[in-house]
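Asker: prediction below, plus the sequence it came from.
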Amino acid sequence: MEPSKTDVGPTEWLTVPEAAERLDVRVTRVHQMVKNGALLAVRRDGVVRLPADLVPDLRSEAGQNSNLARHLAGVLTVLHDAGYSPEEALTWFYTPDSTLPEGTAAAALRERPTEIKRRAQALGF
């Protein structure tokens, strides 16, 4: 049985204003980034929320945050092209995967972006 949207997901969510603060941009820019597929957002309890671990904190040191920012949009595009809705993409990112040392695609994205993108591409075939 496939996990449902209530079975898997991040441990922490951000609202759009919180994401804007973390990214050091205006709220309208976060909405545009979601619309353009650069960020993943879903509606929870009537509020648009973003998985906190998939929103890079650009106010802190670069390194892993820039890696996440650079690769997240590409993976989201691949998932979208494979027909995944934002809810389905969220489930894919957070479904436990024993073949990844980090446990989920979301956790592995910072360290193994090429591997995660390859796995997402395989979904389209």
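Answerer: Structure received.

Asker: going forward, measure contacts and count neighbours with C-alpha atoms only.
Answerer: Fine.

Asker: and residue 123, what is it in contact with?
Answerer: For residue 123, the contact set (Cα atoms under 8 Å, 6 or more residues apart in numbering) comprises 79, 82.

Asker: my error: substitute residue 39 in the last question.
Answerer: By Cα under 8 Å, 6+ apart, the contact set of residue 39 is 30, 33, 50, 54, 55, 72, 73, 76.

Asker: secondary structure, neighbour count and distance to residue 64 for those residues - can I get that in CSV?
Answerer: Below are the contacts of residue 39 laid out as CSV (DSSP: H, G, I helix; E, B strand; the rest coil; neighbours: other Cα atoms under 10 Å; distance: Cα to Cα, whole Å):
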residue, secondary structure, neighbour count, distance to residue 64
30, helix, 22, 20
33, helix, 15, 19
50, strand, 24, 18
54, helix, 22, 11
55, coil, 22, 11
72, helix, 24, 12
73, helix, 18, 15
76, helix, 24, 18
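
Asker: dump these to a markdown table, plus distance to residue 23.
Answerer: A markdown table is the format used below for those (distance: Cα to Cα, whole Å):
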| residue | distance to residue 23 |
| --- | --- |
| 30 | 8 |
| 33 | 11 |
| 50 | 12 |
| 54 | 11 |
| 55 | 8 |
| 72 | 14 |
| 73 | 15 |
| 76 | 18 |
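
Asker: putting a second one here so we can go through both:
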Amino acid sequence: MTETTRYETDWLTIPDLVELLDEPLGRVRRLLDENYLVGSRRDGVFKVPAVFLVDGRPIPALRGTIIVLHDAGFDPDETIDWLLEPEDTIGVAPIEALRAGRKSEVRRVAATLA
């Protein structure tokens, strides 16, 4: 996969998330700790892909998918990369399929990665 085929997204810092979600810092950290969101260091700063949010909330289907990927041995960077890279068996980037409501298909593919 080339970087040009990757799903394009802005990146949100923790302060961005606090403001966008209108939640206190502790709640934002819990969302990360409990796998409702996943982020990693980009350019030395912890960031979360903005595409993981819809209408100012984490995509509901994201948490289960993150858990499936972590169970398959993926670290946060690998999880983010897999979600943003086009997946041949799905036909689009997994995050795009999740945003379209295709969580069963995405999780079925993710479960085969272990």
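Answerer: The structure has been received and is ready for your questions. Everything numeric here is computed off the predicted structure, so don't read it as measured data.

Asker: TM-score for these two?
Answerer: Scored against TM-score structural alignment, normalised by the length of structure 2, the superposed chains reach a TM-score of 0.83; 112 aligned residues with a Cα RMSD of 2.3 Å.

Asker: among the contacts of residue 39 of structure 1, which pair sits farthest apart?
Answerer: Maximum pairwise distance among the contacts of residue 39 of structure 1 (Cα to Cα): 15.3 Å, between 30 and 76.

Asker: the residue opposite residue 16 of structure 1 in structure 2 once aligned: neighbouring residues, count only.
Answerer: Counting by TM-score structural alignment, residue 16 of structure 1 corresponds to residue 14 in structure 2. Residues near residue 14 of structure 2, counting by other Cα atoms under 10 Å, number 16.

Asker: got the contact list for residue 14 of structure 2?
Answerer: With contact taken as Cα under 8 Å, 6+ apart, residue 14 of structure 2 is in contact with 25, 28, 46, 47, 48.

Asker: repeat that with 7 Å
Answerer: Going by Cα atoms under 7 Å, 6 or more residues apart in numbering, residue 14 of structure 2 touches residue 47.

Asker: of the contacts of residue 39 of structure 1, closest to residue 85 of structure 1?
Answerer: Distances from residue 85 of structure 1 to the contacts of residue 39 of structure 1, taken by Cα to Cα, are shortest for residue 76, at 9.8 Å.

Asker: in contact with the closest one, which residues?
Answerer: residue 37 are the contacts of residue 76 of structure 1 under Cα under 7 Å, 6+ apart.

Asker: where's the aligned partner of it in structure 2 relative to residue 109 of structure 2, distance?
Answerer: Matched across to structure 2, residue 76 of structure 1 falls on residue 66, judged by TM-score structural alignment. Look at residue 66 of structure 2 and residue 109 of structure 2: by Cα to Cα, to the nearest Å, they are 13 Å apart.

Asker: cool, and residue 25 of structure 2?
Answerer: For residue 25 of structure 2, the distance to residue 109 of structure 2 - Cα to Cα - is 33 Å.

Asker: how about residue 103 of structure 2?
Answerer: Taking Cα to Cα, one finds residue 103 of structure 2 at 10 Å from residue 109 of structure 2.

Asker: please say which of these two ends up with more neighbours.
Answerer: Ranked by neighbour count (other Cα under 10 Å), residue 103 of structure 2 and residue 109 place residue 103 first, with 19 against 16.

Asker: residue in structure 1 matching the more buried one?
Answerer: So, by TM-score structural alignment, residue 103 of structure 2 is matched to residue 113.

Asker: what is the burial count for residue 41 of structure 2?
Answerer: Residue 41 of structure 2: 12 neighbours (other Cα under 10 Å).

Asker: that one matches what in structure 1?
Answerer: So residue 41 of structure 2 corresponds to residue 43, using TM-score structural alignment.
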